[in-house]
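K.L.:
quick one: sequence plus predicted model below, questions after.
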Amino acid sequence: MQGETIRLDVVEGVATLTLNRPDRLNSFTSRMHEEVRGALAKVKEGRAAGVVRVLVLTGAGRGFCAGQDLSDRAVAPGAAPVDLGESVEKNYKPLVLALRSLELPVIAAVNGVAAGAGASIALACDLVFAARSASFIQSFSKLGVVPDTGGSWILPRLVGPARAMGMALLGEKLSAEQAESWGLIWKCVDDEALMPTVQQVATGLAKGPTFGYAKTKQAIWASSTNDFETQLNLERDLMTVCGNSNDYREGVAAFMEKRNPNFKGD
C-alpha cells in the first residue's frame, strides 16, 4: 500500500507502516490521518486472515514524527478559533485506540525526533526501540495546549508523576538513552542498528504464539485500572482462553517432541 503520506509493506508476516513526509518530519495532516486509518484497517484485516502477525511503525528520513503539522490547521488573523478538541476526537483519539486494540505486537522504531503527538503515538506501542540520535519531546506546552493522543495517561504510568509533569511543563528534549534509563522505552540502539534490530525482533515475534501475545497485551493494559483481585480474575479467564488455543496445543506438543513449534496465531 502506497499513499501520498505513508507506505505499508508486508514481508514474512511483518507489516511495516512508514510515515512518509520526511520534508516535514512526518508531521500529521488530515490526509495522513486518513491514510494511516486505512493502513491500520488493512493491518487488522491481515491479522484476521493470518497474513499479518506483527506491526512495525517508523518514520521516513531523519524524524519519526513531529506531531501535528501546524500549517495544516493554521488560523488566519481574525478568523474563528480552531476547535482543537474536535481534531483530537476525529483523528488522534481513534488513531491511538486503533493501535492499542490491534491483536498483535506493535513495535515503534523511533529513528529521529518524536515530538508532541508523535511521542505519544510511539509510546502507545507495545515495544519502543529508538536510535541513539532520537529524542522525545512533549512540545505541547510550547503552544499553550495539553498533552494529547493519550500522553497525559501514558507518561505518568511509564515514568511516574514527577517526571511526567516535568516533561509536560518544561517541554525539554529527552534523549533516547535517557528515555531508556527512565523506563520510557524498551531499548536504545545505535542508529545503524535500529531497523536491523527491530526487523529481527519483529520476525521472531511473527513466528511466535501471537494469540497468546494478544492476550498478554490485554492483561498488561488492563492492569493499570484493575485492582489486584480483578486482575487475578482476568489472568484466570485469559489462561482459560489461551489453554483452548491451537497455539498452546502446538507449543506443548513441540516441547514434548523436542522440535521447533509452528505457531499459527489461533
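P.N.:
Ah, there it is.
K.L.:
switch to C-alpha atoms for all contacts and neighbour counts from now on
P.N.:
Noted.
K.L.:
L8 belongs to a helix?
P.N.:
No. Going by DSSP: H, G, I helix; E, B strand; the rest coil, the assignment for L8 is strand, not a helix.
K.L.:
wait, M32 touches L17, no?
P.N.:
No. Assessed by C-alpha atoms under 8 Å, M32 is found out of contact with L17, at 11.9 Å.
K.L.:
list residues touching both of these two?
P.N.:
Residues touching both M32 and L17 (C-alpha atoms under 8 Å, 6 or more residues apart in numbering): I6.
K.L.:
how many residues are close by Q200?
P.N.:
Here the count is done by other C-alpha atoms under 10 Å, and Q200 has 11 residues near it.
K.L.:
and the helix ranked longest in the chain, how far from the chain's centre?
P.N.:
Looking across the chain with DSSP state H, the single longest helix is helix 30-49. Relative to the centre of its chain, helix 30-49 is centred 14 Å away, using C-alpha atoms, centre = their mean, to the nearest Å.
K.L.:
buried ones in that helix?
P.N.:
Buried positions in helix 30-49, judged by neighbour count with 16 or more other C-alpha atoms under 10 Å: M32, H33, E35, V36, R37, A39, L40, K42, V43, K44, G46, R47.
K.L.:
okay, one more to line up with it:
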Amino acid sequence: MGVRIERDGRAVIATLDWPEQRNAMGPDECRELTEALTGIADDPDIHGVVITGNGAFCAGGNIKGAVARRDMSPEERKSIVYAAYQGMIRSIIAIPVPTVAAVDGACVGMGLDIALACDSRFFGPKGWCIQGWGRVGLIPGTGGEWLLRLKAPGLLWKLLEEQERLYAPEAAALGLAEIAGEAGALPRALARVEKLASMGRRPLEGYVDLYRGDLRDGLEAHLEAAVDRQIALLQSPGITDRVEAILGPVG
C-alpha cells in the first residue's frame, strides 16, 4: 500500500508513501488514495483529516506516463482522467470534516491541486510549491485553476509567469498557506484539528458545508472543461518534445 492511514487523537492522517518517486502519482496511485479517503471520517469521533507525504508532499502527476499514452483514444484518456485523477480530488472534497494539507516537502502541479483541495494548508521549513502545469505546456486537469482562483483570485497569472518555488513565507504572503514553524507542518496540522474538535463534530460539518459550497457547486462543470482541454493539449504537436526537454525521456 502506498497510502498509510493512521489515527492521532481526533484526527486521521493520510500519508502518501511512494518516496522513491517523490509521491508522484499515476492512475493507480490516485485510485489508491481515493480508496483510502472514501469513508475515512465515518467514525463520528473523527473531527479532521490531515493529508501529508513521506519526504515530498506530492511531486505531481505522472506527466510522462500521460504523454506516453499517445495511442489511446480521447475517450480512453478522458475515462482515466475522470475516474482516477479527478476522482481523487472529488474524494478529498467529499470528506465531511475539515481537511488540512501538511506540506513538508515538494508540492508540484497536481500536488498543489491536492493541497488546494484541502480546507487549509501548512508549510513546514522544507515545504515548497510550484504551479508546474504551465511549465510543461499543460493545464491542471485536476481542478487546480478553479481551486487556486477560489483561494487567491488573480494569483494564477503570477504563478504561471514566474514558475518559481514558493516556500512557506512566500506562500503565506500570497494567501496559499500558513507557516507551520520549525516543528514542521504535520504537528501544526494535527494541533489545528485538535483545537477545532472542541467545537464538536456537527458544527464542524456545518462549517465545511458552507465553506465548500461554491467549490462544490462549480466543480463538475470545471472538471469537465479541464479534462477536455487537457486531452487536447496531450494530443497537440510538440507536447512530447516539450515534456522531454523538461522531465526527460517519455519512453
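P.N.:
Okay, I see it. The structure presented is a predicted model; accordingly, all values stated were derived computationally and were not measured.
K.L.:
what lies in contact with the longest helix of structure 1?
P.N.:
By C-alpha under 8 Å, 6+ apart, the list of residues contacting helix 30-49 of structure 1 reads 1, 3-6, 8, 15, 17, 52-53, 55, 72, 91, 95, 98-99, 102-104.
K.L.:
give me the buried subset of the residues you listed.
P.N.:
Here, 16+ other C-alpha under 10 Å leaves 5-6, 8, 15, 17, 52-53, 55, 91, 95, 99, 102-104 buried among these.
K.L.:
counterpart of M165 of structure 1 over in structure 2?
P.N.:
In structure 2, M165 of structure 1 lines up with W157, judged by TM-score structural alignment.
K.L.:
ok, back up a step: secondary structure for the buried ones among the contacts of helix 30-49 of structure 1 - can I get that in a markdown table?
P.N.:
A markdown table is the format used below for these (three-state DSSP):
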| residue | secondary structure |
| --- | --- |
| T5 | coil |
| I6 | strand |
| L8 | strand |
| A15 | strand |
| L17 | strand |
| V52 | coil |
| R53 | coil |
| L55 | strand |
| N91 | helix |
| L95 | helix |
| L99 | helix |
| L102 | coil |
| E103 | coil |
| L104 | coil |
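K.L.:
any chance of a markdown table for these, columns distance to N226 of structure 1?
P.N.:
Formatted as a markdown table, those follow (distance: C-alpha to C-alpha, whole Å):
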| residue | distance to N226 of structure 1 |
| --- | --- |
| T5 | 38 |
| I6 | 36 |
| L8 | 35 |
| A15 | 32 |
| L17 | 32 |
| V52 | 30 |
| R53 | 28 |
| L55 | 27 |
| N91 | 28 |
| L95 | 24 |
| L99 | 21 |
| L102 | 20 |
| E103 | 20 |
| L104 | 22 |
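K.L.:
list just the nearest of these to G85 of structure 1.
P.N.:
When those are ranked by distance to G85 of structure 1 (C-alpha to C-alpha), N91 comes first, at 9.9 Å.
K.L.:
from Y213 of structure 1, how far off is the spatially closest residue to the closest one that is not a sequence neighbour?
P.N.:
Among residues not flanking N91 of structure 1 along the chain, H33 sits closest, at 6.3 Å (C-alpha to C-alpha, 6 or more residues apart in numbering). From H33 of structure 1 across to Y213 of structure 1, the span is 27 Å (C-alpha to C-alpha, to the nearest Å).
K.L.:
now do the helices in structure 1.
P.N.:
Under DSSP H, structure 1 gives helices at 30-49, 84-87, 93-101, 117-123, 151-159, 161-170, 176-182, 194-206, 210-222, 228-243, 246-257.
K.L.:
these: which one's closest to K142 of structure 1?
P.N.:
Nearest to K142 of structure 1, of the helices of structure 1 and by C-alpha to C-alpha, is helix 161-170 at 8.3 Å.
K.L.:
tell me what that closest one is packed against?
P.N.:
Packing contacts for helix 161-170 of structure 1, counted by 3 or more C-alpha pairs under 8 Å, 6 or more residues apart in numbering; DSSP states H and E, involve helix 151-159.
K.L.:
mean deviation of the helix it packs on from structure 2?
P.N.:
After superposition onto structure 2, the average distance of helix 151-159 of structure 1 to its aligned residues comes to 1.6 Å, using mean C-alpha distance after the TM-score superposition for structure 1.
K.L.:
chain center to that helix, what's the gap?
P.N.:
On C-alpha atoms, centre = their mean, the centre of helix 151-159 of structure 1 falls 14 Å from the chain's centre.
K.L.:
which residues sit against it?
P.N.:
With C-alpha under 8 Å, 6+ apart, helix 151-159 of structure 1 has contacts from 117, 120, 123-124, 146, 161-165, 182-184, 224.
K.L.:
adding neighbour count and distance to A131 of structure 1, write the residues you listed out as TSV.
P.N.:
Formatted as TSV, these follow (neighbours: other C-alpha atoms under 10 Å; distance: C-alpha to C-alpha, whole Å):
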residue	neighbour count	distance to A131 of structure 1
A117	26	19
S120	27	17
L123	26	15
A124	22	18
V146	16	27
P161	13	26
A162	10	25
R163	14	22
A164	19	22
M165	15	25
W182	14	16
G183	12	15
L184	21	14
S224	10	28
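K.L.:
including distance to E172 of structure 1, could those residues go into a markdown table?
P.N.:
Output for the contacts of helix 151-159 of structure 1, formatted as a markdown table (distance: C-alpha to C-alpha, whole Å):
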| residue | distance to E172 of structure 1 |
| --- | --- |
| A117 | 15 |
| S120 | 15 |
| L123 | 17 |
| A124 | 20 |
| V146 | 15 |
| P161 | 16 |
| A162 | 14 |
| R163 | 11 |
| A164 | 11 |
| M165 | 11 |
| W182 | 15 |
| G183 | 17 |
| L184 | 15 |
| S224 | 27 |
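K.L.:
my guess is G2 of structure 2 meets W18, correct?
P.N.:
Yes. Applying C-alpha under 8 Å as the test, G2 of structure 2 and W18 come out as touching, 5.7 Å apart.
K.L.:
buried deepest among the helices of structure 1, which one?
P.N.:
A comparison of these by mean neighbour count, using mean count of other C-alpha atoms under 10 Å, puts helix 117-123 on top with a mean of 26.
K.L.:
mean per-residue distance, that helix to structure 2?
P.N.:
Counting by mean C-alpha distance after the TM-score superposition for structure 1, helix 117-123 of structure 1 comes out at 0.5 Å.
K.L.:
chain neighbours aside, what residue packs nearest to R135 of structure 2?
P.N.:
Per C-alpha to C-alpha, 6+ apart, closest to R135 of structure 2 is Q163, 7.0 Å.
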